[in-house]
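K.L.:
this one's structure only:
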């Protein structure tokens, strides 16, 4: 009976979402305050209904209710509890339910925190959000129902895909969806503004916190997914330019451009048309990622579905929202003014440069991701576009942006002085130059481009704090006065510095591990020893173990340095018995920011040996520490009172005066 309750709750959510779409829209268009006032309660009701459906499906997984087809196909009674819960979104149907739950959550949050919005705008935003909810809730009910029953119920389930049975995959999808779906609010604000005809600095201030929230979560989701693939798949890489990786990276690039564009619009009421277009583009790319993962056009460890019927429905939804949004944009864009003017050398000019490079980089990734699919659809020929293409196109685009980043905060609004900014940065440029030259000097045979990359990384890390250094008054001001000035700065200034520095830290990790990593692939028998990066690694042997729903062969490697034992690394090969699928569990030793990485290959037939892959990865963890700093920067900015408060509502006396004037 409880399963039927979840199904009913989802049907009720669809009906309520239809009402959420229609009633606030009509109220906003006719000026009916009562209908507009219904919007928040409708958003809450839709969220509660979908939350009930999600809770019921989670209960079915936790209790191993094998009368539910979705549970049979993706769970097992012996699976650990955390993976029973994460199994809810480890499949197409459940992950779509999570997708819609987060969509409804953001609609409810707009209702909860949108008191400072004009009633008509809030009603219109909630209405657009309701329309998106209608589309995807209907998609779930009619093509991907997670509550389908099976009779008679089997005694045991088929288990979850083994590579998804990991803590990283328990965390990665919810974070990624919070980013993906979070951009729906920016999209809804853009559509509401186009319908209302109100696009100004106040709109930019309202939309920026929602965009920043989605960006922080998407950054976390991409970083977590990268680290999961790095340690779980046993391949030793941190990014493969996989099409589904790209599908999450494209909205991140567009969202980053939107954050900077909205800042220009808020301060100068410039780039109005461009900012609206970016808000549409960021969510459109999120929808594209949803289509790629669930349409069956891609084969990937990230892909959830291979049913072309579902792909056609998602494609129809994608065309409706993207095509409709662009059509509305085309109708309204001619009526939008360009806003304030500014000199090319200014803070605004720097942010425009940022937008040009980021959108061009997005287009580059878009072409590299979809071109093979287009060729296959038109000719039937399968081709692949991999790292060489992206290294040759994406990386050169980003270099000028990385060089320009520290200049931005030092330029004045409207008209800046590039020479004054250079004077403030020369010390940090000297530090970066010394770091690059030192790298080139001490690393024999290092490519010049690698030393240049190290210099750019240091330039970003130190240059990002140049604005704080200047505002503190150091070294002329005393320490006490400087700290007092720094404490008084808006949190968004600190957020900008941390986010830009995090980008530099990630660049340092990428360049260092790419240039200095060492790899060995060899056969080892118990007692064999090898040397790597100053470490002596001895294979002690392997033992068999049994887990709750798998068996594994665990190899033991003793790691020593200069004759002293350092640690023991235990990589493993697992076999999940229900599905009969093997996985590779890497063994990793972290020292400082570097890692010694060991992965097992196949046993050698006829010999007591096993293939072993060893990597020394210097400073590799900086690749993920950088996004952590970027997220901290985003959270600092979100905590800035100017973003939390938004545009203040006028006082009661002011409202009365405005009403009398009208």
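P.N.:
Cool, got the structure. Because the structure is predicted, anything quoted here is derived from the model rather than measured.

K.L.:
rest of the way, CA atoms for contacts and neighbours
P.N.:
Fine.

K.L.:
residues in contact with the most centrally placed residue in the chain?
P.N.:
Nearest to the mean C-alpha position of the chain, by Cα atoms, centre = their mean, lies residue 218 at 2.2 Å. Contacts for residue 218 (Cα atoms under 8 Å, 6 or more residues apart in numbering) come out as 175, 176, 177, 178, 179, 180, 248, 252.

K.L.:
please convert those to CSV, extending it with distance to residue 641, neighbour count and secondary structure.
P.N.:
Shown next, in CSV, are the contacts of residue 218 (distance: Cα to Cα, whole Å; neighbours: other Cα atoms under 10 Å; DSSP: H, G, I helix; E, B strand; the rest coil):
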residue, distance to residue 641, neighbour count, secondary structure
175, 25, 21, helix
176, 26, 25, helix
177, 26, 26, helix
178, 23, 25, helix
179, 22, 30, helix
180, 25, 30, helix
248, 30, 23, helix
252, 25, 27, helix
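
K.L.:
the stretch 301-450 of the chain: helices as residue ranges?
P.N.:
308-333, 347-379, 387-404, 418-442, 448-463 (DSSP state H, counting those that start in this stretch).

K.L.:
looking at those, which is buried most?
P.N.:
Highest mean neighbour count among those (mean count of other Cα atoms under 10 Å): helix 448-463, with a mean of 23.

K.L.:
can you put the helices of the stretch 301-450 of the chain in CSV and add distance to residue 170?
P.N.:
Shown next, in CSV, are the helices of the stretch 301-450 of the chain (distance: least, Cα to Cα, whole Å):
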stretch, distance to residue 170
helix 308-333, 25
helix 347-379, 26
helix 387-404, 28
helix 418-442, 39
helix 448-463, 32
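
K.L.:
among those, which is nearest residue 503?
P.N.:
Counting by Cα to Cα, residue 503 lies closest to helix 448-463 out of those; the figure is 7.3 Å.

K.L.:
what helix or strand is residue 128 on?
P.N.:
Assigned by DSSP states H and E, residue 128 belongs to helix 119-143.

K.L.:
got the angle between that helix and helix 308-333?
P.N.:
160 degrees (axes from the mean of the first three to the mean of the last three Cα atoms, to 10 degrees).

K.L.:
take a look at this one as well, against the first:
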């Protein structure tokens, strides 16, 4: 009965979504205020019924209702309760329902938090979100329902959740990622609404910016957690493989990063208007493209949901409608758009424009490297591989001008600058970066390659340049304490983002250059040396979990005569399906990780082990968290919570 209630609730949500698509858009077109006023109630009702449907699926998983096909294939009675909840998005159908929940949630939030907007713009934004909801609800109800029954014959036990997904990271990674993906639909909706209204000015950019920043923050955090999950769970010691599914999340993030910078320029200076709209369309379109890549069955990946190709065709068709419709409307309106501001070559506007160019070029590189092998194979031309060396080389080339510009950008003023105003800050920052980096690396490592020195210097440069700018802006007010208090939250968001990226650049560079690993065969009592640490193998003990058994290799880590830690690297065998999984043991530190993976049992009581020493690897995730915080800080800026001024309303109309 509960699964039927879930399906019925989703059907009612579909009806409300259709009405949300039609009523406000028609009302805005005809000037019918009654139809426009219906939009918020329809949005909230849609969310309520989708939430009820999702709750029904969670209930079916928690109660081990194996008459439901989805529960039978993705859960089991032996799963801990929190992984039973996780199983509701551990398969294709449940993940799509989670997407729908996020879509309806964002739509309801827009309905509640945009009361100050003119009704025409508010109605069009909600109408576009309603249209997107209709597309995914049709897809779910017709092709991907998680409520199908296995009656009258059903299994007494489920197939269990994929062991790869039985990890704390997977409890939060997909919801965060989907919050980012779907949140970009709000930026898309604002852009389409502005195109429909014909008012592409800085007003729509101001109203769209906090929504876009929030979605970008969630997407950043989701990617960061996903990278940490791959590092901790897959047992290979890496954190990014340039897998097509990983790339599918990176592409919208790169374009969304360009978008938030472009929105800033459009809001404050009234320029880049058409470019900003194009980025908003592209960011959400790439989210849909990522969904197609993951769910079409055209790739094989530990992240992918290889499913019926018909589902992929539906998503591809929906993608064509969204992208084609958005670009067609853009083409009709773009000739009416005129920039208001004027600026010289040496200005913040140009710096942010170049920032956008680098990010878009990076996106095109990832897009080419991801799709070309797929297209090549589908055309019957054989298999080609575009992997880590290609992406690493291309991104290394782009990083140099991008990081240099990122350090200089905050120094620049709007409109134009004089070299005398910039030279002291740039020279001091550059010299300090070189001196600090050289002192750091040459005192810590015997070999420092030119590439490592350059990349680390760039990370240090971004960090130092950010704090030089912070000091100079705060010192203008005489008192540093007073000056810091007067800096706006949007500025602090920039500081967090740039400092976070500095951590990411340094972390990637140093862990790539100085990570070391060693494969060893050890018997109890044997000691292996790696860098300044000794690893003493104590033996193997039996382990037992809620739904798995196996062995844990016990290793004591020493540094000289001092015990640093004791690691327990596991080799698990899951009861249902008899799948084997490696659970790495990690001793995490601010400047290094000690990473241990247990291999196979060898002859004469020996075991194979892989030991890693990974310096500064954790800086990447610290940086990712700082970057994501930049997306949330701006929510507390009073400018984006205040009602629009009269002149803004008039421009929007």
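P.N.:
Received, thanks. In this text, all values refer to a predicted model and were calculated from it rather than measured experimentally.

K.L.:
looking at the contacts of residue 218 of the first structure, which is nearest residue 108 of the first structure?
P.N.:
residue 178 (13.8 Å).

K.L.:
check contacts around that closest one.
P.N.:
So residue 178 of the first structure contacts 102, 214, 217, 218 (Cα under 8 Å, 6+ apart).

K.L.:
quick check: the residue lying closest to residue 367 of the second structure once chain neighbours are set aside vs residue 505 of the second structure, distance?
P.N.:
The shortest distance from residue 367 of the second structure to any residue other than its chain neighbours is 7.2 Å, reached at residue 251 (Cα to Cα, 6 or more residues apart in numbering). Distance of residue 251 of the second structure to residue 505 of the second structure, given as Cα to Cα, to the nearest Å: 18 Å.

K.L.:
related to what we said a few turns ago, okay, the contacts of residue 178 of the first structure in TSV with secondary structure and distance to residue 159 of the first structure next?
P.N.:
Formatted as TSV, the contacts of residue 178 of the first structure follow (DSSP: H, G, I helix; E, B strand; the rest coil; distance: Cα to Cα, whole Å):
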residue	secondary structure	distance to residue 159 of the first structure
102	helix	26
214	helix	32
217	helix	29
218	helix	28
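
K.L.:
tell me where the first structure has strands.
P.N.:
518-524, 529-532, 535-546, 550-561, 564-569, 572-576, 581-585, 587-591, 594-604, 609-617 (DSSP state E).

K.L.:
I'd like these as TSV, with mean neighbour count and distance to residue 491 of the first structure appended.
P.N.:
Output for the strands of the first structure, formatted as TSV (neighbours: other Cα atoms under 10 Å; distance: least, Cα to Cα, whole Å):
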stretch	mean neighbour count	distance to residue 491 of the first structure
strand 518-524	16	41
strand 529-532	14	45
strand 535-546	17	44
strand 550-561	19	45
strand 564-569	15	42
strand 572-576	21	46
strand 581-585	17	41
strand 587-591	16	33
strand 594-604	19	32
strand 609-617	20	35
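
K.L.:
quick one: contacts for the equivalent of residue 171 of the first structure over in the second structure?
P.N.:
Taking TM-score structural alignment for the superposition, residue 171 of the first structure sits opposite residue 172 in the second structure. Shown in contact with residue 172 of the second structure (Cα under 8 Å, 6+ apart): 222, 225.

K.L.:
how about 7 Å then?
P.N.:
With contact set as Cα atoms under 7 Å, 6 or more residues apart in numbering, residue 172 of the second structure has no partners.

K.L.:
same check on residue 403 of the first structure?
P.N.:
residue 456.

K.L.:
can you do 10 Å?
P.N.:
If you count contacts by Cα atoms under 10 Å, 6 or more residues apart in numbering, residue 403 of the first structure has them with 456, 457, 459, 460, 463.

K.L.:
count of residues packed around the residue nearest to the fourth one when sequence neighbours are not counted?
P.N.:
Yep, that's residue 460 of the first structure we're talking about. Spatial nearest neighbour of residue 460 of the first structure, excluding adjacent residues (Cα to Cα, 6+ apart): residue 504 at 4.7 Å. A count of neighbours around residue 504 of the first structure, defined by other Cα atoms under 10 Å, yields 32.

K.L.:
residue 547 of the first structure pairs with which position in the second structure?
P.N.:
Under TM-score structural alignment, residue 547 of the first structure pairs with residue 545 in the second structure.

K.L.:
ok, now which ones touch the closest residue to residue 364 of the first structure other than its chain neighbours?
P.N.:
Spatial nearest neighbour of residue 364 of the first structure, chain neighbours left out: residue 394 (6.5 Å); criterion: Cα to Cα, 6+ apart. Counting by Cα under 10 Å, 6+ apart, residue 394 of the first structure touches 357, 358, 360, 361, 362, 363, 364, 365, 368, 387.

K.L.:
what's residue 147 of the first structure in contact with, if anything?
P.N.:
Residue 147 of the first structure neighbours (Cα under 10 Å, 6+ apart): 3-8, 10, 53, 56-57, 60, 67-71, 93-94, 141.

K.L.:
quick one: stretch 320-339 of the first structure aligns where in the second structure?
P.N.:
Going by TM-score structural alignment: stretch 320-339 of the first structure matches residues 321-340.

K.L.:
I figured the residue nearest to residue 460 of the first structure was touching residue 402, is that so?
P.N.:
Yes. Contact criterion Cα atoms under 10 Å: residue 504 of the first structure and residue 402 qualify, at 8.2 Å.

K.L.:
between these two, what contacts are shared?
P.N.:
With Cα under 10 Å, 6+ apart as the test, residue 504 of the first structure and residue 402 both reach 456, 457, 459, 460.

K.L.:
of those, which is the nearest to residue 409 of the first structure?
P.N.:
residue 460 (12.5 Å).

K.L.:
the closest one touches residue 400, doesn't it?
P.N.:
No. Counting by Cα under 10 Å, residue 460 of the first structure sits too far from residue 400 to count as a contact (11.9 Å).

K.L.:
for residue 362 of the first structure, what are its contacts?
P.N.:
Here residue 362 of the first structure is in contact with 246, 249, 250, 251, 252, 253, 254, 257, 285, 356, 368, 394 (criterion: Cα under 10 Å, 6+ apart).

K.L.:
on that earlier part again, tell me which other helices or strands the helix holding residue 128 of the first structure touches.
P.N.:
Where contact means 3 or more Cα pairs under 10 Å, 6 or more residues apart in numbering; DSSP states H and E, helix 119-143 of the first structure is packed against helix 2-30, helix 33-62, helix 92-113, helix 167-196, helix 308-333.
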